[in-house]
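Participant: sharing a model that was predicted from the sequence below.
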Amino acid sequence: MNKPSVEVIAHYNLEGEIIPLRIRIGSDKVYSVDKPSKPVKGASLKIGIQGNRYSCFVDGKRAYLYLNHENKWFIELV
């Protein structure tokens, strides 16, 4: 199964929270991450990823961003 990895620009605050701000899909498409939730431990049965899951909107569509234990980001569009 294809695991769509993405490049993420994130803010790290003083409390250690990671807040995704923008993602890059492919080489030239950059999208804002709107309304990111607090991360929860979660898994995607669709793409086979486990890690911290952020619920958000990307390009007006509901999406889940996953940050796995290797600090790689993946996206699942809902």
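Facilitator: Nice, thanks for sending it over. Numbers count the residues shown, from 1 in each chain.

Participant: from here on, just use CA atoms for contacts and neighbour counts.
Facilitator: Fine.

Participant: surely Arg53 is in contact with Ala63?
Facilitator: No - counting by Cα atoms under 8 Å, Arg53 sits too far from Ala63 to count as a contact (10.0 Å).

Participant: dropping in the other structure now:
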Amino acid sequence: MRYVTSIERLAKEEGIVENARESIITVLQTRFGEVPSPIVEVINKIEEPSVLKMLHKSAIAIPSTTEFQQVLDSLNSGK
């Protein structure tokens, strides 16, 4: 098995995070059209894969971008 350096591991994790962000935004665009820039900005700042996974599921099921924004707001208030 090949040794994976910490830099390679970080690059892989960053790729996973970036793909997750893009997936969330794509789902929101597909469902609602243009995604408000404040939502995109918040999504692009999130680094935790588990949070992004939860947001992806929410983006699929949530009825509006307004309610998605409320989910994002609740994440920020929980910090």
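Facilitator: Yep, that arrived. Note that this is a predicted model, so its numbers are computed, not measured.

Participant: overlay the chains and give the TM-score.
Facilitator: Remark: TM-score between the superposed chains equals 0.29 [TM-score structural alignment, normalised by the length of structure 1]; 41 aligned residues with a Cα RMSD of 3.6 Å.

Participant: that older thread, Arg53 and Ala63 of structure 1 - which one has more neighbours?
Facilitator: Arg53 (25 against 20; other Cα atoms under 10 Å).

Participant: could you find the closest non-adjacent residue to the more buried one?
Facilitator: Tyr66 (4.6 Å; Cα to Cα, 6 or more residues apart in numbering).

Participant: mind giving me the packing neighbours of the longest strand anywhere in structure 1?
Facilitator: Taking residue count as the measure and DSSP state E as the definition, the longest strand of structure 1 comes out as strand 49-58. In this structure, strand 49-58 of structure 1 packs against strand 29-34, strand 40-44, strand 61-67, with contacts taken as 3 or more Cα pairs under 8 Å, 6 or more residues apart in numbering; DSSP states H and E.

Participant: that's all I had, so thanks and see you.
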